[in-house]
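Participant: Below are the sequence and a predicted model for it; my questions follow.
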Amino acid sequence: MTIGAADIDSSTVIDAVLHYDASIYDHLIIRLVRMPRVVSGMMVGASLAVAGGIMQGLTRNPLASPGILGVNAGAAFAVVLAVYLLGQVSLRAYMSYALLGAAVAGIIVYGLGSMGHGGMTPLKLTLAGAVFTAFVTSFTSALLISDQETLDQIRFWTAGSLAGRDWELVEFIAPILGGGMIGALVIARQITTISLGEDIARGLGQNTVLIRLIAACLVVFLAGGSVALAGPIAFVGLIAPHLARFVVGADYRWILPYSAALGALIITIGDTLARIIVKPEELPVGVMTALIGAPFFIYLARWKVR
């Protein structure tokens, strides 16, 4: 919170948090601009990481994440389409469109990945996600290029940005993302069982159809809510669960909370770097996570997918 267009020393930040005085300009900047931005970033990072962990556990696909399997792209397309058709749309209104887009994207990608001989495989699911993402992203770009007003409204948002987030928006979206993360922790044991294999899970008495349905709804709320708040930020949902798994092993009762903490940390670091590199201007945080995540994705694609 010390870094921005104008730096503020750490003692002033601490004073603004503990002894807020609305008559002091720096205190206003900290409490009304930078704090909600940091909190928004932590919520988005944690939510995307937990969504990615759920997807990796249920599909047993090391490349599964909301960004790579098209969920983020579907949510973003739905928001852009709504702005294109309806004109000015508030960030609050983004939520319903993002959730709808995320749900439709998940259904389509899962359906495509399950087609053909042998049903769903990690490679088929990844390819289906890549194809769907490319297809939807091309339509999103076409809408933005064809309408300057739409482009002007959400240009920064489409690259993944935390700029301009306020406490009102945080309070609106926190119950959705918080509820999604709590729900994920509740079914973490079942996700661990399913990650060992469908037959093993059924043999242990798990209702795999119900668990998958609940998990899919949680992913839609977590990913869709995150996209509505900050735009389509890639790779956080891929990186954080793998780092968590490296630290705590294969138990999703531990993977999911560690993923949430690591996801929040990744977004916070990425947003800080985004404000430093081209200071006093700033880059979208989605650009920074892409720079970090792309090499990680290549590594996983080469060494983890069989």
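Facilitator: Perfect, I can see it now. Just so you know, these numbers come straight off a predicted model, no measurement behind them.

Participant: switch to C-alpha atoms for all contacts and neighbour counts from now on
Facilitator: Noted.

Participant: now stretch 20-37: how far from the chain's centre is it?
Facilitator: Using CA atoms, centre = their mean, to the nearest Å, the distance from the centre of stretch 20-37 to the centre of the chain it belongs to is 27 Å.

Participant: meant to ask about stretch 150-161, not that
Facilitator: How far stretch 150-161 lies from its chain's middle: 16 Å, per CA atoms, centre = their mean.

Participant: tell me which element G41 is part of?
Facilitator: Remark: G41 resides in helix 35-59, with elements defined by DSSP states H and E.

Participant: Helix or strand next in line after that helix, which one?
Facilitator: Past helix 35-59, further along toward the C-terminus, the next helix or strand under DSSP H and E is helix 71-86.

Participant: What residues of the next helix or strand along the chain from that next one count as buried?
Facilitator: As assigned by DSSP H and E, the chain's next helix or strand after helix 71-86 is helix 91-113. With burial defined by 16 or more other CA atoms under 10 Å, the residues of helix 91-113 counted as buried are 94-106, 108-110, 112-113.

Participant: Repeat that for stretch 240-251.
Facilitator: Neighbour-count burial for stretch 240-251, with 16+ other CA under 10 Å as criterion, is recorded at 240-245, 251.

Participant: Could you work out the most separated pair of the residues you listed?
Facilitator: Pairwise distances across those (CA to CA) peak at 14.7 Å, for the pair A240 and D251.

Participant: Please, where are all the helices along the stretch 201-306 of the chain?
Facilitator: Read by DSSP state H, counting those that start in this stretch, the stretch 201-306 of the chain holds these helices, from start to end of the chain: 208-230, 236-248, 252-277, 285-303.

Participant: this is the comparison structure:
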Amino acid sequence: MQETSVVAPPSGSRDRLCHDSNVRRIVIIAVLGVALIVCAVVSLAVGSSTIPLARVLELLRHPDDSNESYVVTGLRTTRTVTGIVVGLALAVAGAVMQAVTRNPIADPGLLGVNSGASLAIVLGASFGGATSVSAQFGLASAGALVAAALVYSVSAWGGGGASPVRLVLAGVAFSAAASGIIQGLLLLFPQTFNTFRFWDVGALTRTDFPMWLLIGPVVVGLVLVLAVSKGLSNIALGDDVATALGTRVALVRGVSLVALTLLCASATAAAGPISFVGLMVPLAAARAMGPVRSWIILCSAVAGPVLLLSADILGRILARPSEIQVGLLTAFVGSPVLLYMVFRLKGERA
């Protein structure tokens, strides 16, 4: 019998392939960066009132006391910045979530973080009259943190650690319970319902909060994500493989949950529970960037704002002079994507 041997590709070929992949990734991110700039400009130029682009640019350079100046430098600027930060936070949180749970259809709501933030806001409004901006941001952060800690503790109960399957099951159970409590409170407290129903739909129209309350926690969350990005790539391969590669799995997963809490709490408090951004963007980023989690996170950080601003702009155009809230549009687009992923995964396992 003739022996056959497997010949490894020359190191030069491997280096060339790696270089080509990195060049392709950089080009994709550069294109997304240009798209983000275009979306930001269009977001400033398009609204329920028609203001010429030249006038918009003039008001950005030299604001005055006119109503047009308030619309451009106040409402639209705040809305655009909010869309960029919220889109970035949700997309990066989704990329981290999919690595931590090793679930390609995971999103930030899977661990109950968004539900915890929503429940805390409803509880505060119902029993404490907490309707101010700072109170809602604080409640959302506390609720998200408690939800993440509770879900993680329940999933780790009984030994064996907080496995991805346990995290998902505990998160789904908590989200269902929180949703039931929220609906009950809204029925019991009509005033809370009037306050909550505008926030619950998911929108970028809120302008009554200090921007540092949104940007500050998101920056801290991003720093934490960058600190554990290499460990996230290893965890995505499995806990045993990650441990063999020297990754401290429990530490990386714990830091990731803190980062998720900060990112999701800030985004939820500012814009309400916007769904599917954390699902769609990391999925597309993983296909474009490959298995390296740091590249996926970077791509998600740029693509998330592009998706959210595009949906917001589309909502202004379709229903002018009124508008469709961005949360409705992302849900409308995201539901088919989720169904497609379910059938695709089913086909892969068949």
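Facilitator: Structure's in. What do you need? On a predicted model such as this, the values are computed, not experimentally measured, just so you know.

Participant: if we can go back for a sec, okay, the helix holding G41 of the first structure sits on what stretch of the second structure?
Facilitator: Structural correspondence for helix 35-59 of the first structure: residues 77-101 of the second structure, per TM-score structural alignment.

Participant: Would you check how far apart the corresponding residue of the first structure for V249 of the second structure and T192 of the first structure are?
Facilitator: Mapped onto the first structure by TM-score structural alignment, V249 of the second structure lines up with T208. When distances are taken as CA to CA, to the nearest Å, T208 of the first structure and T192 of the first structure turn out to be 12 Å apart.

Participant: what sits up against stretch 263-275 of the second structure?
Facilitator: 82, 85-86, 89-90, 93, 108-109, 113-114, 117-118, 136-137, 140-141, 144, 199-206, 209, 213-215, 217-218, 221-222, 326-327, 330-331, 334 (CA atoms under 8 Å, 6 or more residues apart in numbering).

Participant: In the first structure, what range does that stretch match?
Facilitator: Residue correspondence for stretch 263-275 of the second structure in the first structure, counting by TM-score structural alignment: residues 222-234.

Participant: How about the matching stretch, which residues are buried there?
Facilitator: Neighbour-count burial for stretch 222-234 of the first structure, counted by 16+ other CA under 10 Å, picks out 222-234.

Participant: So which of the helices of the stretch 201-306 of the first structure is nearest I29 of the first structure?
Facilitator: Evaluated over the helices of the stretch 201-306 of the first structure, closeness to I29 of the first structure peaks at helix 252-277, with 15.3 Å, by CA to CA.

Participant: For that closest one, give me the average deviation versus the second structure.
Facilitator: By mean CA distance after the TM-score superposition for the first structure, the fitted helix 252-277 of the first structure averages 1.3 Å away from its aligned residues in the second structure.

Participant: and the angle for that helix with helix 35-59?
Facilitator: 140 degrees (axes from the mean of the first three to the mean of the last three CA atoms, to 10 degrees).

Participant: Show me what helix 252-277 of the first structure is packed against.
Facilitator: In this structure, helix 252-277 of the first structure makes packing contacts with helix 35-59, helix 167-186, helix 188-195, helix 236-248, helix 285-303, judged by 3 or more CA pairs under 8 Å, 6 or more residues apart in numbering; DSSP states H and E.

Participant: if you set the cut-off to 7 Å instead, what comes out?
Facilitator: The criterion is 3 or more CA pairs under 7 Å, 6 or more residues apart in numbering; DSSP states H and E, and the helices and strands that helix 252-277 of the first structure contacts are helix 35-59, helix 188-195, helix 236-248, helix 285-303.

Participant: Pull the residues that contact the third one.
Facilitator: Residues from elsewhere that reach helix 236-248 of the first structure (CA atoms under 7 Å, 6 or more residues apart in numbering): 45, 48-53, 63-66, 254-255, 258-259, 262-263, 289, 293.

Participant: which ones are touching the residue most central in space within the second structure?
Facilitator: Among the residues of the second structure, the one closest to the centroid is L90, at 0.8 Å (CA atoms, centre = their mean). With contact set as CA under 7 Å, 6+ apart, L90 of the second structure has these partners: 263-264, 267, 277-278.

Participant: farthest pair in the residues you listed?
Facilitator: Every pair in these was compared (CA to CA); the two farthest apart turn out to be L263 and V277, at 13.0 Å.

Participant: one step back: return the residues in contact with the match of V249 of the second structure.
Facilitator: With CA under 7 Å, 6+ apart as the criterion, the residues that contact T208 of the first structure are R202.
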